[in-house]
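Visitor: Got a predicted structure here, sequence first:
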Amino acid sequence: MKIVLNAIGGNSYTVTSAPLDNKKTENIITDPKIQQEISKLQATDSKVRAHEMAHQAAGGGFAGAPSYTTVKGPDGKEYAVGGEVPIKIVKGKTPDETIKNMRQIKAAALAPADPSPQDLKVAQTADLIASKAEQEKNQQNSNDTQTTHKIDFYA
């Protein structure tokens, strides 16, 4: 292909280009098996990214940035096939704060529509820690009640 450009001042420039080899690209797009594979990868990518974003959104300050495991598709693009969001399990300064933290951590773990076994394990750990904090809180309240309602009689 040859294109002649006339510039201001009478200068002309010739641009030569080799014809495009669309044959390889057309085969990728028109081959039904490859297109099916690309569609499958696109669906998996969307599902994985939505899953990890749900964790991150619900986790707030307890959730880190998502990281993805990717594969290169037949079209040369990278597709996410797995992922993770680190969730920090942080106890609070008080039992009430710990319970609040664990509720948010559990919500982050169970945020996706299809929690993984690891997600369920994190939720279970958060429940266990919250339960212990609840026991600690009840013990403190019991001690406070005993101390508060103690009456000394003097003769």
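Guide: Arrived safely, thanks for sending. Because the structure is predicted, anything quoted here is derived from the model rather than measured. Numbers count the residues shown, from 1 in each chain.
Visitor: rest of the way, CA atoms for contacts and neighbours
Guide: OK.
Visitor: could you show me where the helices are in the protein, in order?
Guide: Along the chain, counting by DSSP state H, helices occupy 23-30, 32-59, 95-109, 117-148.
Visitor: Which of those sits closest to residue 78?
Guide: helix 32-59 (9.1 Å; CA to CA).
Visitor: Next up, a structure to set beside the first:
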Amino acid sequence: MEIGLNTLYNIGSNYSIKLNKDEILVYEDDPLRKNKTTDEKKQENTSQKKELEKSKSSKELSQDEKRLVGDLQARDMEVRSHEAAHQSGGAATGGASYTYQQGPDGKMYAIGGEVSVSMRGGSTPDESIRNAMAVIASAMAPSDPSSQDFAVASSARVMMMKAQQQKSKEIQNELLGKETYKSEAEKNNNEKEEPSRIDVPA
């Protein structure tokens, strides 16, 4: 097994081994190592004190700071559940993104958030209506929708009404087409029933 000298020195040897004039091994205290060890201990003690002060200061919050931390924790839970409700609506296109604030305890709390929602038309009025309904469901899913949520739902309702109007026009045109065909067919049938008169000169 090989151990480097620096390793031996670092693991606590406070002495050095030397040969004296008679070439006998002599152990001598290493004054540099002793001083260094004392300095290192002072530095360690200082850094430990600083860490203790930091942990004490974070543990010992004032009443106002504790109240603020409580408010931030409540807001964090509210924001996260609000955004989770949006995601469950069916029109969300990805995860939620949050805006954070650091509390007096050093932790980060979500104070705002958003979820992207896809408001796209469809290739048919029925598809557009389904898409609009999914957007409305996503926007209004939280128990306490924000003004932005109401605005998104309102835009989706406008899109849905336009799709419903388009669908009504298509149904109306289809019915009119059938009515036109039916009246034309009746007209043609009536003409066939009446015998044609041909005047022949006598």
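Guide: Thanks, I have it. Computed from a predicted model, the values in this text were never measured in an experiment.
Visitor: Can you give me the TM-score here?
Guide: After superposition, the two chains reach a TM-score of 0.81 (TM-score structural alignment, normalised by the length of structure 1), with 141 aligned residues with a CA RMSD of 1.9 Å.
Visitor: just the helices of structure 1: most buried one?
Guide: For the helices of structure 1, the largest average neighbour count (mean count of other CA atoms under 10 Å) is found in helix 95-109, namely a mean of 21.
Visitor: What residues in structure 2 pair up with that helix?
Guide: The aligned range for helix 95-109 of structure 1 in structure 2 is 125-139, by TM-score structural alignment.
Visitor: That stretch vs structure 1, average offset?
Guide: Aligned to structure 1 and superposed, stretch 125-139 of structure 2 gives a mean residue distance of 0.6 Å (mean CA distance after the TM-score superposition for structure 1).
Visitor: Pull the contacting residues for the residue nearest the centre of structure 1.
Guide: In structure 1, the centroid-proximal residue (CA atoms, centre = their mean) is residue 52; its distance is 2.1 Å. Neighbouring residues of residue 52 of structure 1 by CA atoms under 8 Å, 6 or more residues apart in numbering: 66, 83, 84, 85, 112.
Visitor: Narrow those to those that are buried.
Guide: Among these, those scoring as buried are 83, 84, 85, 112 (criterion: 16 or more other CA atoms under 10 Å).
Visitor: wait, the last one sits on residue 54?
Guide: Yes - look at residue 112 of structure 1 against residue 54 with CA atoms under 8 Å: they come within range, at 5.4 Å.
Visitor: quick one: residue 119 of structure 2 and residue 130 touch, right?
Guide: No - using CA under 8 Å, residue 119 of structure 2 makes no contact with residue 130, being 10.6 Å away.
Visitor: Find the residues that touch each one of those two.
Guide: With CA under 8 Å, 6+ apart, residue 119 of structure 2 and residue 130 have no common neighbours.
Visitor: Wasn't residue 16 of structure 2 part of a strand?
Guide: Yes - per DSSP: H, G, I helix; E, B strand; the rest coil, residue 16 of structure 2 lies within a strand segment.
Visitor: To which residue of structure 1 is it aligned?
Guide: Using TM-score structural alignment, residue 16 of structure 2 lines up with nothing in structure 1.
Visitor: Which helix or which strand is home to the residue nearest to residue 16 of structure 2 when sequence neighbours are not counted?
Guide: Distances taken as CA to CA, 6 or more residues apart in numbering place residue 28 nearest to residue 16 of structure 2, at 5.3 Å, with adjacent residues excluded. Take DSSP states H and E as the rule and residue 28 of structure 2 turns out to sit in strand 25-29.
Visitor: hmm, back to that, give me the subset of the contacts of residue 52 of structure 1 that lies in strands.
Guide: Using DSSP state E, the subset of the contacts of residue 52 of structure 1 located in strands is 83, 84.
Visitor: What residue in structure 2 is paired with residue 78 of structure 1?
Guide: Checking TM-score structural alignment: residue 78 of structure 1 goes with residue 108.
Visitor: Find the nearest non-adjacent residue to its match, please.
Guide: Per CA to CA, 6+ apart, closest to residue 108 of structure 2 is residue 102, 4.4 Å.
Visitor: Now for the one you found, how many residues are close by?
Guide: Counted with other CA atoms under 10 Å, residues neighbouring residue 102 of structure 2 total 13.
Visitor: Would you check how far apart it and residue 94 of structure 2 are?
Guide: Residue 102 of structure 2 is 25 Å from residue 94 of structure 2, where distance means CA to CA, to the nearest Å.
Visitor: List the contacts of the nearest residue to residue 138 of structure 2 once chain neighbours are set aside.
Guide: Once flanking residues are discounted, residue 138 of structure 2 sits nearest to residue 89: 3.6 Å by CA to CA, 6+ apart. Residues in contact with residue 89 of structure 2 (CA under 8 Å, 6+ apart) are 134, 135, 137, 138, 139, 141.
Visitor: Which residue in structure 1 occupies the aligned position of residue 89 of structure 2?
Guide: Residue 89 of structure 2 maps onto residue 58 in structure 1, by TM-score structural alignment.
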